[in-house]
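Trainee: fold the following and give me the result.
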Amino acid sequence: MSTLISQHPLDSVLTLPQNGHQKAREKGLEEFKVQGLPSAKAEEYKFTNLTKKIAQSFEELVFGAEFQLTAEQVKEATFEGFEGYVLVFANGFFQPEVSSQIEGVKVSKLSEATNLSLGSIAKPEKDPFCALNQATFQEGVCIQIAKNTQVEGSILILNFIDATSGNFIQPRFWIESGDFAEATFIEQQVLLNDTPYFYNEVKEIKGGLSSHLKIFRIQNEGKSSISMSNIETDIQKDATFSSVNLSLSGQMVRNNLNLNLLGSNSEGNMYGLYMLNGSTHVDNHTNVDHTIPHAESNELYKGILTDKSRGVFNGKIFVRQDAQKTNAFQQNNNILLSEDAIVNTKPQLEIWADDVKCSHGCTTGQLDEEALFYIQARGIGKEKAKGLLLYAFAGEVIENISDESFKNHCVELIQERLGTNF
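Mentor: Just a heads-up that it's a prediction; the model follows:
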């Protein structure tokens, strides 16, 4: 059992807001006090010491305040070619005045949504930062997709960050889809200044029978920011859930993504690309829990690292005793472009069933010199040849983005990072 670190910046924010969900808040605080902040010896955080990094970066943490945004700011922040719906947030506070109305989708503040079981999916006992969010989040949002609703067009979640009023930002999402519902979400942050901040997000996603949900995310954090994300989803019978995460910057970024396959013919897909430079540190922890027969999961994470950046991948697949006929795939591949770049990778597979098809693996290396020579022999310069190889490496992840406008936006960001236009 851990104890709370004394005189840590997080001590100043351990108070329960009185704006609803008090039992869930009390449970979160109780769990946080039991677990405490993860120490350097904590197995789950051995390569990503958030406790120390927060203490080094902030003398005090103060909750970020809500602020008003204009339609013009939203328009400027929306990437080119996007034609879907936009849900706007200011430091995690929902801004209905400048957000879209979506037929078949109800969006409300968490303080106004009373019939929810916060913490029933993303359980606070699993992670101390999840517990911290549940106890102290200032406001959140509830997104409910009605039964049989197929949302035409993606839903863009734009979260504007302005940490001048407070450097501790804690978005909280409850996303729930009815049976036979379909929706695609795109998440992107918009930084209004360079003020350092600690971002601690939790998303609980409750999928219905035969529902199909997708979430595409860009993490383009401030260079002095620390970001923590907990996303967990329940996937029911005949349902699918797909996630694509693109990480580009941030001082220290940690992503926890957990998929619970709870019904037959359910499917979970997890894809990630981290392209890191400078001293950026990104840690992806994933977990897939196969609990029933006839379910499938696919996972592919790729990293391109240069300078003194550091990547961490820890992927776990659990196949329970009753989960016969499981099909599970997991792969992590990394390319290091400098001697100072580091990656720590640990794919894990635990199987208690005997009639399954499962595989996992990882690779870490440099660019293929033979392939580089072959491309240069066709009259292409060395730098462009490198860019082509790296783009092809990254493309296997990006091709899983179904929204074409967002895919094009990601391609532009990747090309900009590689310094090459094709």
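
Trainee: going by C-alpha atoms from here, please, whenever you check contacts or count neighbours.
Mentor: Fine.

Trainee: which residues in the stretch 301-422 of the chain form helices?
Mentor: 369-376, 382-398, 404-418 (DSSP state H, counting those that start in this stretch).

Trainee: closest one to K325 among those?
Mentor: helix 382-398 (26.1 Å; C-alpha to C-alpha).

Trainee: pull out the buried residues from that closest one.
Mentor: Buried residues in helix 382-398, counted by 16 or more other C-alpha atoms under 10 Å: K384, A385, K386, G387, L388, L389, L390, Y391, F393, A394, V397, I398.

Trainee: next one: stretch 89-98
Mentor: Using 16+ other C-alpha under 10 Å as the test for burial, stretch 89-98 gives F89, A90, N91, G92, F93, F94, Q95, V98.

Trainee: one more to line up against the first:
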Amino acid sequence: MSAANDKAHAFVAGLAASAGLAPLAEAGRQAMADLPVPTRKSERWKYSPLTPMLVTPVRTAPAHEGWPEDVPTNPIPGLDAYRIVLLNGQVVAEACDLPVADGVVCIPLSQAMAEGRIGAGDEDWSAYHTREWVGAVHAAHAQDGLFLSLESGVVLDRPVLVHHHTTGENVASCPRHRVQVGANAEAEVVLWSSAPEGASGMVNAVLEGKVGAGARLGVDKVQHEHGAVFHLAHEHVTQDKDSTFRIHTVTVQGHWVRNELNALQHGSGSHTIMHGAYLPKGQEHVDNHTTMDHTVPHCTSSELYKGILYDRSTGVFNGKVFVREDAQLTNAYQQNANIVADAGASINAKPELEIYADDVKCSHGCTVGQFDEEALFYLKSRGIADRAARALMVQAFIGDVLEGFGQEEVAQEVEGLLADRHGWM
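Mentor: As a prediction, the model looks like this:
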């Protein structure tokens, strides 16, 4: 066994086996033994090796004693939403507020399993555990999460807020969510991750979704974690004919973050929006890996990720767009733009486009630069202080990402958090 595998084995030794997803857990345990632990030698992980995370073993938290009194269950002022809250991967039932309506099933995943709503052989839609070691770790130790299912034609009247809070030292959480939106149905979900100063450990989260024909699913995803939490997140969504899937991901704060997003279009006429922003500072690390897979004709996608990197932080963007042979008349757009604000910061960007069809309209690009000195000079010549001028430029730079949030209250709260953190006026 290699040194990396020795550390990996010790790292997960304190994790409890998944109780509700036994077949998936067994498959995950087997895959953990078979798959390599990501290191710098792994192409997909060479800028984000897991070595720093594996230094200190983690453990599954004991059963919770209720939601912390000093943490709001809804961290977004003014947002009128249904709510499911998780503490270290465990649903806190008394703090939840879930819809009860015809055609809507919105319950904890553990309850869905107990009620037989997830059949044998249907526990996993993404096969993430067969491709990545971290996916196998999640499968073997998956905990609770959101189960949301909408029947055809149902429009959910409010968004569903999923608030995951990490607390304690060297704690591991593996929340797992499933969202299924029936034909011509509509749902909005807000994923919010938080942690206080002093928290440490790992969050290894998975969301699997299916968007039916003519349906719409929107996701606002915000990571705002203090402390020293290693956060791994994987979203895997498939789309049917004429459906729309939108996700906006903003990392406000996070010690070490790896977001993996896969969208697969299986029905013609589908549209996908994947937008994100990241503004790390200090020695924070934020990695966004995306895959947009066009497999059928007459589909569109729009991908826009923007980053501003401060101090000695590092960023990674790897976006891959596939246009398969049958995906004629695809219109795919991908753009990654970065500002390296300080000399010690760095970004590793790799936009990729693989086209196997001959009648398509596709573009991709990447920019890396510094603040525009001429624009700064212009603003300062109008009496605006240097710090305020830079704040205005930052707001303008990421404004189009923030404006795309499905919930205005989420956009306002994110902008306020960024303003507090970066000294915007």
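
Trainee: once they're superposed, tell me the TM-score.
Mentor: Once superposed, chain against chain, the TM-score is 0.93 (TM-score structural alignment, normalised by the length of structure 1); 416 aligned residues with a C-alpha RMSD of 2.1 Å.

Trainee: all helices for structure 2, in order.
Mentor: Taking DSSP state H as the test, the helices found in structure 2 are 3-12, 22-34, 109-114, 133-141, 373-381, 386-402, 408-422.

Trainee: so of the buried residues of stretch 89-98 of structure 1, which ones are in strands?
Mentor: Counting by DSSP state E, the buried residues of stretch 89-98 of structure 1 place F89, A90, F93, F94 in strands.

Trainee: for the residues you listed, which two are the farthest from each other?
Mentor: Applying C-alpha to C-alpha across those, the maximum distance is between A90 and F94, 6.6 Å.

Trainee: okay, and the common contacts of these two?
Mentor: When contacts are counted by C-alpha atoms under 8 Å, 6 or more residues apart in numbering, A90 of structure 1 and F94 have no shared neighbour.

Trainee: residue in structure 2 matching I121 of structure 1?
Mentor: Counting by TM-score structural alignment, I121 of structure 1 lines up with S126 in structure 2.

Trainee: ok, the spatially closest residue to that match that is not a sequence neighbour to E352 of structure 2 distance?
Mentor: Nearest residue to S126 of structure 2, sequence neighbours excluded (C-alpha to C-alpha, 6 or more residues apart in numbering): H236, at 6.1 Å. From H236 of structure 2 over to E352 of structure 2 the distance is 19 Å, taken as C-alpha to C-alpha, to the nearest Å.

Trainee: look at these two and report which has more neighbours.
Mentor: Legend: neighbour count by other C-alpha atoms under 10 Å for H236 of structure 2 and E352, higher for H236 (20 against 15).

Trainee: contacting residues around the aligned residue in structure 1 for that one?
Mentor: For H236 of structure 2, the aligned position in structure 1 is E232, judged by TM-score structural alignment. Residues in contact with E232 of structure 1, defined by C-alpha under 8 Å, 6+ apart, are I121, A122, K203, E204, I205, L257, N258, L259, N260.

Trainee: go ahead and confirm the fourth one touches A122.
Mentor: Yes - when contacts are counted by C-alpha atoms under 8 Å, E204 of structure 1 is listed as touching A122 (5.7 Å).

Trainee: mind listing the shared neighbours of the two?
Mentor: Shared between the contact lists of E204 of structure 1 and A122 (criterion: C-alpha under 8 Å, 6+ apart) are residues I231, E232, T233.

Trainee: ok, now which ones touch G387 of structure 1?
Mentor: G387 of structure 1 neighbours (C-alpha under 8 Å, 6+ apart): L418, G419, T420.

Trainee: of these, which is the nearest to G365 of structure 1?
Mentor: Of those, the one sitting nearest to G365 of structure 1 (C-alpha to C-alpha) turns out to be L418, at 17.8 Å.

Trainee: ok, for the closest one, nearest residue in space, not its chain neighbours?
Mentor: With C-alpha to C-alpha, 6+ apart as the criterion, L418 of structure 1 has its nearest non-adjacent residue at 6.0 Å, and that residue is G387.

Trainee: what lines up with that neighbour in structure 2?
Mentor: Using TM-score structural alignment as the criterion, G387 of structure 1 maps onto A391 of structure 2.

Trainee: over to I398 of structure 1?
Mentor: When structure 2 is aligned by TM-score structural alignment, I398 of structure 1 is paired with L402.

Trainee: nearest spatial neighbour of V155 of structure 2, skipping sequence neighbours?
Mentor: With C-alpha to C-alpha, 6+ apart as the criterion, V155 of structure 2 has its nearest non-adjacent residue at 4.6 Å, and that residue is E186.

Trainee: and that neighbour, what pairs with it in structure 1?
Mentor: For E186 of structure 2, the residue aligned by TM-score structural alignment is E182.
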